[in-house]
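1. sequence first, then the predicted structure, then my questions.
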Amino acid sequence: MRFVATLVARPNSSLLDHATIQSISTCLTEHGASLEEQDWLSDGEACDIFFSGLTVKEAKELISQELLGSSFDFAVQETANRRKKLLVADMESTIIGQEMIDELALRHGVGDQIAKITERSMHGELNFEESLRERVALLKGIPESELTEISGLMKLNPGADILVKTMRKHGAYTALVSGGFTFFTAQIRDLCQFNEDRANTLNIGNGKLTGTVTEPILGREAKLEATEDLIQKLNIKLNDVCAVGDGANDLAMLSAVGMGVGYHAKPIVQDTAEYQVKHTDHLALLYYQGYNKEDFAK
């Protein structure tokens, strides 16, 4: 069976050099791998090393030890079916850097209360659906106009829009699936050019938040259900999916698909997701799929 190890450095850092690649290659060879060609996806930034003779688990352990203390990200996988046909992305702390319910809470004077519930939920200490109901209840009375005001706080994480646009350019379908709120996901959908977005709906009455959210809540299992719904519509398989997220409510989705990526993730996701981006940005997801930098959408 043929495998590929992909090493990724921070964009424009030129930190990934031939000596590092040679070191990894030598390590793999010394432990029984048969090396094939190397392919520089971007000079100084990303490189593929093709090999056989070791399992994914064995190669990952060797590379982890070799890169200990470095700021590189890497992935090891079979070469077959590497480029995915569907991208499913969490939004908050994944595509954008903010948690919008926390931003709303700060405006309402309940920031500390809600932030603590959010953190416990993302670490898997609380049921997501119940924690969302509790947090939204604390937002009762916030004027609807404040949703618009805080929208300007949303900032894309580096490479997020290029990830989405590049996968669409090459024929993939892209969906933003969030445990957050449709008011915000619709804006990020348009900004990044996702095909669609799915999220929760805040209930509003007399121009103010009612403190409730429309049921059923889109949480951990619902994210997986949304992914399964999309693959049925597209007539593809779970192995054809790249999913990315950072928190506990992403785990079911990340564990089910062909390429489940933890993005600067909480410990529970770092311990579980097969693929990780810890040091770099969303461009790593493209390199993991074998995209050359010249393939990227502008």
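-> The structure has been received and is ready for your questions.

2. from now on I want contacts and neighbour counts done on CA atoms only, so please keep to that.
-> OK.

3. for the stretch 1-150 of the chain, which segments count as strands?
-> Using DSSP state E, counting those that start in this stretch, the strands of the stretch 1-150 of the chain run over 3-8, 34-42, 46-52, 73-78, 86-89.

4. out of these, which one sits most buried?
-> strand 86-89 (a mean of 27; mean count of other CA atoms under 10 Å).

5. ok so, going back, make JSON lines from the strands of the stretch 1-150 of the chain and add distance to residue 295 to it.
-> Formatted as JSON lines, the strands of the stretch 1-150 of the chain follow (distance: least, CA to CA, whole Å):
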{"stretch": "strand 3-8", "distance to residue 295": "16"}
{"stretch": "strand 34-42", "distance to residue 295": "10"}
{"stretch": "strand 46-52", "distance to residue 295": "13"}
{"stretch": "strand 73-78", "distance to residue 295": "19"}
{"stretch": "strand 86-89", "distance to residue 295": "17"}
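
6. wait, residue 158 touches residue 285, no?
-> No: taking CA atoms under 8 Å as the definition, residue 158 is not a contact partner of residue 285, at 12.0 Å.

7. dead centre of this protein: give me the residue that sits there.
-> residue 244 (2.4 Å; CA atoms, centre = their mean).

8. below is an additional structure, to be compared with the one above:
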Amino acid sequence: MFADWSNIKCVCLDVDSTVCEDEGLDEIASFLGVTDKVKKITEEAMNGELDITKALEARLSIMNLNLKKLTDFLDNHPVRLTPGVENLVNQFKENGVDVYLVSGGLYPLVNRVAKLLNIPEENVYANKLIFNNEDWSNIKCVCLDVDSTVCEDEGLDEIASFLGVTDKVKKITEEAMNGELDITKALEARLSIMNLNLKKLTDFLDNHPVRLTPGVENLVNQFKENGVDVYLVSGGLYPLVNRVAKLLNIPEENVYANKLIFNNEGTFVGLDHSAPTSRSDGKALIVNELLNKLHTPVMMIGDGMTDANACPPASVFIGFGVNVIRPKVKTISDYFCTSVEELINLLKNHKMLL
């Protein structure tokens, strides 16, 4: 007679040699040409013959791993799921079972598996690496979020306040920025509540000056002085974001944001869904496009989950907590700054700024 497990509503899955066919660290070692030494330590650790912490540190030491090597591996080594695992995970979800990935492997490797299986980032437990004084001098492109990052406020919330519908819109903004609500649905819901048209938008722009985060203009200028291309990548509205770009002397072709479609009478008829920023994974798509176009590593800086989820393909993500601190973003950020001065010092320490 079988035991009844119907009350079990949480499952923790190992990743290396379970969810995936291979051992992540062994694959990195193979990629770097140091397979034998690393694989021997892996076997001893998996068989309980060697302390896990010592085994991990020993393997990382042998590989002499740095951020560039790790990024190169991720770019060139696709995930190899164990056949049938995707179906297993989907069946767990269909039966109301929360799925967690709990791994002794490296967070960047495990998190991309989670993305592939649509497992929330907060359900991922793995080892995070700290790269001290990593040289970022080869990063020549930075993508900056705009709302609550380059600017002090959230553009759509400010329009809502201007139109007298603050509370409903602000609640949706928070859910979207915390990764609790699909970006496209959140944007459409807020535009619907505001009943936005071209006249209302123009009135807002005429009466609401840009409020840059103090220090951001200096930051952008320092990027330019150091030969770093600056892009504004926002889930906000193009007319709002483009005027910020003009203020900071950022070319219009370096602006990615959501475009609205109005008919001849100025009535809002829909979003331009060809804009990647209308999608939850839009910022990651833009970063990937820039990687292929510019042939340089890309850095992402922002306050929200869509910014965090753009790394990878971004080589580095820096959480921006100057105007608002989002706990989920802070938790998953390798770097998190609560002042522009702190951010500039971080960039100087890593040789991106002189």
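-> Great, that's in hand. Just so it is clear, the structure is predicted and the values come from calculations on it, not from any experiment.

9. quick one: TM-score?
-> Put the two chains on top of each other and the TM-score (TM-score structural alignment, normalised by the length of structure 1) is 0.66; 219 aligned residues with a CA RMSD of 2.8 Å.

10. coming back round to it: for the residue nearest to the centre of structure 1, which three-state class applies?
-> strand (DSSP: H, G, I helix; E, B strand; the rest coil).

11. quick check: the gap between the counterpart of it in structure 2 and residue 326 of structure 2.
-> Counting by TM-score structural alignment, residue 244 of structure 1 lines up with residue 301 in structure 2. In this view, residue 301 of structure 2 and residue 326 of structure 2 are 14 Å apart by CA to CA, to the nearest Å.

12. so how far is residue 171 of structure 2 from the match of residue 244 of structure 1?
-> Residue 301 of structure 2 is 23 Å from residue 171 of structure 2, where distance means CA to CA.

13. show me the helices in the stretch 51-200 of structure 1, by range?
-> 56-66, 100-108, 111-122, 128-137, 145-151, 160-169, 182-192 (DSSP state H, counting those that start in this stretch).

14. meant to ask about the stretch 1-150 of structure 2, not that
-> 24-32, 35-46, 52-63, 67-76, 85-94, 107-116.

15. picking up where we left off before, most tightly packed of the helices of the stretch 51-200 of structure 1?
-> Counting by mean count of other CA under 10 Å, the most buried of these turns out to be helix 160-169, with a mean of 20.

16. give me the stretch of structure 2 that it matches.
-> In the comparison with structure 2, helix 160-169 of structure 1 aligns to the range 216-225 (TM-score structural alignment).

17. mean deviation, the matching stretch versus structure 1?
-> If you overlay the two and look at stretch 216-225 of structure 2, the average distance to its match in structure 1 is 1.2 Å (mean CA distance after the TM-score superposition for structure 1).

18. about what we covered before: residue 93 is in contact with the residue nearest to the centre of structure 1, correct?
-> No: applying CA under 8 Å as the test, residue 244 of structure 1 and residue 93 come out as separate, 10.7 Å apart.

19. quick check: residue 341 of structure 2 vs residue 127 of structure 2, distance?
-> Counting by CA to CA, the gap from residue 341 of structure 2 to residue 127 of structure 2 is 29 Å.

20. give me the aligned partner of residue 90 of structure 1 over in structure 2.
-> Matched to structure 2 by TM-score structural alignment, residue 90 of structure 1 sits across from residue 145.

21. contacting residues for that match?
-> Contacts for residue 145 of structure 2 were tallied using CA atoms under 8 Å, 6 or more residues apart in numbering; they are 232, 233, 234, 300, 301, 302, 303, 307.

22. return the closest of those residues with respect to residue 254 of structure 2.
-> Nearest to residue 254 of structure 2, judged by CA to CA, of the contacts of residue 145 of structure 2 is residue 232 at 6.4 Å.

23. so the closest one touches residue 256, yeah?
-> Yes: using CA under 8 Å as the test, residue 232 of structure 2 is close enough to residue 256 to be in contact (6.1 Å).

24. just checking, residue 236 of structure 1 is part of a helix?
-> No: per three-state DSSP, residue 236 of structure 1 lies outside any helix segment and is coil.

25. spit out the contact partners of residue 312 of structure 2.
-> Residue 312 of structure 2 neighbours (CA under 8 Å, 6+ apart): residue 284.

26. wait, a strand at it?
-> No: using three-state DSSP, the assignment for residue 312 of structure 2 is coil, not a strand.

27. so it versus residue 320 of structure 2, what's the distance?
-> For residue 312 of structure 2, the distance to residue 320 of structure 2 - CA to CA - is 17 Å.

28. on that earlier part again, just put the helices of the stretch 1-150 of structure 2 in JSON lines and tack on distance to residue 100 of structure 2.
-> Below are those laid out as JSON lines (distance: least, CA to CA, whole Å):
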{"stretch": "helix 24-32", "distance to residue 100 of structure 2": "18"}
{"stretch": "helix 35-46", "distance to residue 100 of structure 2": "20"}
{"stretch": "helix 52-63", "distance to residue 100 of structure 2": "20"}
{"stretch": "helix 67-76", "distance to residue 100 of structure 2": "22"}
{"stretch": "helix 85-94", "distance to residue 100 of structure 2": "10"}
{"stretch": "helix 107-116", "distance to residue 100 of structure 2": "9"}
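
29. who wins for proximity to residue 330 of structure 2 among the ones you listed?
-> Set against residue 330 of structure 2 and scored by CA to CA, the helices of the stretch 1-150 of structure 2 come closest in helix 107-116, at 15.0 Å.

30. is it true that residue 127 of structure 1 touches residue 121?
-> Yes: using CA under 8 Å, residue 127 of structure 1 is in contact with residue 121, at 6.5 Å.

31. distance of the closest residue to residue 283 of structure 1 other than its chain neighbours from residue 46 of structure 1?
-> In this structure, residue 283 of structure 1 finds its nearest non-sequential neighbour in residue 159, 5.4 Å apart by CA to CA, 6 or more residues apart in numbering. Distance of residue 159 of structure 1 to residue 46 of structure 1, given as CA to CA: 14 Å.

32. figure out which of the helices of the stretch 51-200 of structure 1 is closest to residue 234 of structure 1.
-> Minimum separation from residue 234 of structure 1 across the helices of the stretch 51-200 of structure 1 (CA to CA) falls at helix 160-169, 13.9 Å.

33. ok now that closest one, how far from the chain's centre?
-> Offset of helix 160-169 of structure 1 from its chain centre (CA atoms, centre = their mean, to the nearest Å): 13 Å.
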